[in-house]
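> the following comprises the amino acid sequence and a computationally predicted model.
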Amino acid sequence: MKQEIDALEHSMHIKDFLLAIKKKSDHITNFFLITFYIVGLLLSFFYDTWQIGVGVGGLLLIAYYSTKIILPESNLYQYVLSVVLGIFMAQFIYQMHGMFEMHFMAFIASAILITYQNWKLQIPLMLVVGIHHGLFGYYQYLGFDKVYFSQLDYMSLQAFVIHMILAGCIFSICGLWAYQFKKYSETHMELIFNKREIENQELKTANYELDRFVYSTSHDLRAPLNSMLGLIEIAKEDTTEELMLEYFKMLQGSAKKLDGFICDILDYSRNSRMEVNTELINFRELINGVTENLKFIGDNNRTVEFKIEISDDNSFYTDKNRLITILSNLISNAIRYQNSQIPNPFVCIKIETSQTETNIFIKDNGIGIDEESQSKIFGMFYRVSQESVGSGLGLYIVKEAVNKLMGNIKVQSELGTGTTFIIKIPNQQTKT
């Protein structure tokens, strides 16, 4: 499956690259087509061939651009372009009464077509040149009046054959260049893709090793830290001295802050390393467990009212552990950042589940988030102010967990009024 995805991605990169080349070629073509038309008008001014310059030149532009507009997804317009450029050459020869040098307009057209990196575009141009030279040369040989092909009385068969062989050589060389340029572009993209794949694999390996190191180190740090917290509690019971108790309280607060930071790092590491484990979610049970664990967090002794509204008529499947991480971080923030000016703090948790997704609303009447910070709060280590508690990883972990669940999260907030987080997570129910 992974190989198929990589192959598809590779194909898409090549397609995008060739599309960019085609767009640049189209810009060049627009310039030359307009230039060719203007040349026809200038020749009309000097040789009084306005009907040809305006009529034929205008029809050629209409043929090219109408094909491009009617069939925008097709490359047919490029083949029309090849024919149009050949007819422009015939138009110029006619306007200048068979001036031989105007045959070189076909070779200029052939060079323009190289930019599309398609050797087949040389074929229509060569056919137009061959038919034009053969037909007009024959009419001139028969003595038809005003059939302009050459300033000579007529072109001998030998001269015609040599001329066509030389023209064919030029078209073949231009076609070969177009083919070689395309092969070079594809090879170049192949090398870039392979190099990037190697770099991505090396980066993934390095990130995996780093995540393992971070997870192992953070996990090992918690054991002595928890021992330290236990010793602080024992030491507090062995003294009644106010100053020592104050020191122990400060030490305990710092240790808990460090423990919270380590827990955030562990959550981040687990989220980045672990695969999504889909299971049936019981929202009532899950919300009750989260709110029960968060009742007494923070330094504020005020009771926070939990308003819970769950509509779970449909079965919902997702990663339970990541969902707990999301809810725990958002609800704990709502509790910590209460608005002291409001007497009745609350956290409203609303769950709406459908067959395709679940919408989670977590609303509080806390201090709110200023508009400037709302676009930054999901950044790693971002803290709204120096008074903010925590590591600055909480909302970053929430965002990453939501991304792992292929969902999205939005925030609506107003200073002094409160904050609402809106999370949408798709239903990962396996169809049987």
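Noted; the coordinates are in hand.

> okay, CA-based contacts and neighbour counts for the rest of this
Noted.

> from residue 94, how far out is residue 81?
Computed as C-alpha to C-alpha, to the nearest Å, the residue 81 to residue 94 distance reads 20 Å.

> toward the C-terminus from the helix ranked longest in the chain, list the very next helix or strand.
Longest helix in the chain, counting residues (DSSP state H): helix 157-237. Beyond helix 157-237 in the direction of the C-terminus, DSSP states H and E gives the next helix or strand as helix 242-273.

> okay, now residue 247: neighbour count?
12 (other C-alpha atoms under 10 Å).

> next one: residue 400
Neighbours around residue 400, by other C-alpha under 10 Å: 19.

> returning to that earlier point: which other helices and strands contact the longest helix of the chain?
With contacts defined as 3 or more C-alpha pairs under 8 Å, 6 or more residues apart in numbering; DSSP states H and E, the packing partners of helix 157-237 are helix 2-47, helix 104-113, helix 122-142, helix 242-273.

> I'd like to know which of those is closest to residue 76.
Of all those, the one in closest proximity to residue 76, counting by C-alpha to C-alpha, is helix 122-142 (11.6 Å).

> put this beside the first:
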Amino acid sequence: MMRLYFPAIAFFIACIQPNLQKDKAVILNEPTTIKTLKPVQTELGQLKWRFKTEAKLFASPTILNDCIYVGGEDKKVYSINRKTGELIWSFATGGAVNSSPAIHGNMVYATSSDGSFYALDASTGKLKWKFKTEGEKKVGLKGLWGMLSTNLYMEDPYDLYISSPVVLKKGKKATVYFGSGDGYLYALNVNSHHLKWKFKTAGVIHATPALDQNKIYVGSWDSYFYALDQESGKLIWKYKTGEDKKAHLMEGFQATAVIKDGLIFVGCRDGFFYVLDSEKGKLKWKYDAHGSWIVTTAALKDGNVYITTSDSYLFIALNANTGIEKYRIKTCGYNFSSSVIIGNHAYFGDFSGLFYNIDLLSGQVNNTFETHARKMYKREILDTNSRLNFKHTAGKKDLMLYQTTLDVMKQFYRLGSIASAPVIAADGIIYFSSADGYLYALKPGK
């Protein structure tokens, strides 16, 4: 990414003209031959049903038996019959529910931007208990990224999620963990409903924590990635990533880590993908995305790690041991939807409202599915290459103005942007949520 005097211009340039050059695969290795592939437009499958909520959906749904649960910007948690798409119940919180519900026993746990954690009966949606944090908030500051007006407080328009709860059961006891905009990572005793411990960081925690062995791992917007003891909440180690003290553009974590074979795989908004030793937090390798955020959770299979980038619109396959790039696919918009792998196929959506099925062996896009909103508005909003283009959508508006970013994002959302990771049931039905307010259920083609 170009570094100009006004950092926001660099950001807009990255959005307007995604970097098409070869990325250096790792700091210690050189990349292999790279293919840049264009996605095909073959229909992925048939729409089984779609369920309409009252506002945008960003977070991923959760399945329990024949029910699917999802939260949204309309401040509600929904329970939906996953076979028919009919509403079972809804529960209203005091703020947007941009997190994925967790299921434990017959309970649904959800976090809300009202700063509360909710425990609901999974069958009825009745509130069983709730816990109040010290407050939720979006990342922001005056003159964010160098945008104008510099005396205006600006919330980060891409801070789409709050931390989702994660439940761990040991014997008869269970603990639920989640982060918060107040900078704390919380651990609650599910049995007593009381606080077990909380750990303070210097930044917002909107990433979802990951559990492995006796540790819990999470990244904060303070630029550190933390490893804590699950029982006590005591710090074991922390790893410092990039910090952007002037613009606060290239820093912070939104991605959830993946842990396998003693290694942690996690992307960061500093433009790097990190692989760390889980015991000591030592860097094994990192991949340079050249100024593009990595906000999605990585997917691992057969010695490869698959990541996506935001501004450069890329799906990238890397060797998990070395970080050497194998291939890349250019999508049609920002990638905030984490990939889910079934067999030799990866499924995810992009910000233009397009959902992908990628063959991991060939590195080709098998087929795609468009949201209803994308079909309606793509000719009006997308550029001549059928891709998101910030400058194209902004028209003659001043790119330095914060209001311009808000206006452009509003137009992008009209496409039914897909920021949620899909959930794929045992019967093969694919579920994902969209900024058009719909929860989609797809039946894949043969």
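Cool, the structure landed. Predicted model, so just to flag it, every value in this text is computed and none were measured.

> report the TM-score for the pair.
TM-score of the superposed chains, computed with TM-score structural alignment, normalised by the length of structure 1, equals 0.18; 124 aligned residues with a C-alpha RMSD of 7.0 Å.

> by how many degrees do the longest helix of structure 1 and helix 122-142 diverge?
Calculated by axes from the mean of the first three to the mean of the last three C-alpha atoms, to 10 degrees, helix 157-237 of structure 1 forms an angle of 160 degrees with helix 122-142.

> so how far is helix 157-237 of structure 1 off the chain centroid?
15 Å (C-alpha atoms, centre = their mean, to the nearest Å).

> tell me which of residue 81 and residue 94 of structure 1 has more neighbours.
More crowded of residue 81 of structure 1 and residue 94, by other C-alpha under 10 Å: residue 81, with 25 against 19.

> and the more buried one, what element?
Per DSSP H and E: helix 76-95 holds residue 81 of structure 1.

> in that helix, which residues are buried?
77-95 (16 or more other C-alpha atoms under 10 Å).

> got it, and stretch 182-194 of structure 1?
Under 16+ other C-alpha under 10 Å, the buried positions of stretch 182-194 of structure 1 are 182, 185, 186, 189, 190, 193.

> quick one, what contacts the fifth one?
Spelled out, it's residue 190 of structure 1. Neighbouring residues of residue 190 of structure 1 by C-alpha atoms under 8 Å, 6 or more residues apart in numbering: residue 10.

> measure residue 255 of structure 1 to residue 26 of structure 1 for me?
In terms of C-alpha to C-alpha, residue 255 of structure 1 sits 66 Å off from residue 26 of structure 1.

> what do you get for residue 227 of structure 1?
Distance from residue 227 of structure 1 to residue 26 of structure 1, by C-alpha to C-alpha: 71 Å.

> which of those two has more neighbours?
residue 26 (15 against 11).

> share the number of residues neighbouring residue 316 of structure 2, please.
20.

> any idea how far it lies from residue 8 of structure 2?
26 Å.

> show me where the stretch 251-400 of structure 2 has helices.
Ranges of helices in the stretch 251-400 of structure 2, per DSSP state H, counting those that start in this stretch, are 372-381, 390-394.

> what residues sit buried inside the first one?
Judged by neighbour count using 16+ other C-alpha under 10 Å, the buried positions of helix 372-381 of structure 2 are 372, 373, 374, 378, 381.

> same thing with the last one?
Of the residues in helix 390-394 of structure 2, those scored as buried under the neighbour-count criterion (16+ other C-alpha under 10 Å) are 390, 391, 393, 394.

> who does the helix or strand residue 110 of structure 2 falls within touch, helix- and strand-wise?
According to DSSP H and E, residue 110 of structure 2 maps onto strand 107-111. In terms of contacts (3+ C-alpha pairs under 8 Å, 6+ apart), strand 107-111 of structure 2 is packed against strand 102-104, strand 116-121.

> of these, which is nearest residue 142 of structure 2?
Between these, strand 116-121 lies closest to residue 142 of structure 2; by C-alpha to C-alpha that is 26.4 Å.

> tell me the helix or strand right after that closest one.
Next along from strand 116-121 of structure 2, by DSSP H and E: strand 127-132.

> the inter-axis angle of that following strand versus strand 107-111?
Using the same axes, to 10 degrees: strand 127-132 of structure 2 against strand 107-111 is 30 degrees.

> quick one, strands of the stretch 251-400 of structure 1?
With DSSP state E, counting those that start in this stretch as the criterion, the stretch 251-400 of structure 1 has strands at 278-280, 305-311, 317-319, 346-353, 357-364.

> just those strands: most buried one?
Ranked by mean neighbour count under mean count of other C-alpha atoms under 10 Å, the strands of the stretch 251-400 of structure 1 are led by strand 357-364, which reaches a mean of 22.

> next one: that one to chain centre, how far?
28 Å.

> please report how far residue 12 of structure 2 lies from residue 390 of structure 2.
7 Å.

> could you work out the end-to-end span of stretch 395-412 of structure 1 for me?
End-to-end for stretch 395-412 of structure 1, by C-alpha to C-alpha: 14 Å.

> gap between that stretch and the chain center?
Mean-position distance between stretch 395-412 of structure 1 and its chain equals 19 Å (C-alpha atoms, centre = their mean).

> now stretch 350-364 of structure 1
For stretch 350-364 of structure 1 - counting by C-alpha atoms, centre = their mean - the centre lies 28 Å from the chain centre.

> how long is it from one end to the other?
End-to-end for stretch 350-364 of structure 1, by C-alpha to C-alpha: 12 Å.

> now swap in stretch 267-283 of structure 2 and tell me
End-to-end for stretch 267-283 of structure 2, by C-alpha to C-alpha: 13 Å.

> and if you look at stretch 365-377 of structure 2?
Per C-alpha to C-alpha, the first residue of stretch 365-377 of structure 2 is 23 Å away from its last.

> before we move on, what about stretch 308-324 of structure 1?
End-to-end for stretch 308-324 of structure 1, by C-alpha to C-alpha: 16 Å.

> residue 23 of structure 1: neighbouring residues, count only.
So residue 23 of structure 1, with other C-alpha under 10 Å, has 12 neighbours.

> can you check the one 5 residues further on too?
Applying other C-alpha under 10 Å, we find 14 other residues in the vicinity of residue 28 of structure 1.

> same thing with residue 260 of structure 2?
Neighbour tally, residue 260 of structure 2, other C-alpha under 10 Å: 10.

> ok, now residue 402 of structure 2?
24.

> any idea how far residue 408 of structure 2 is from it?
The value you get for residue 402 of structure 2 to residue 408 of structure 2, if C-alpha to C-alpha is used, is 10 Å.
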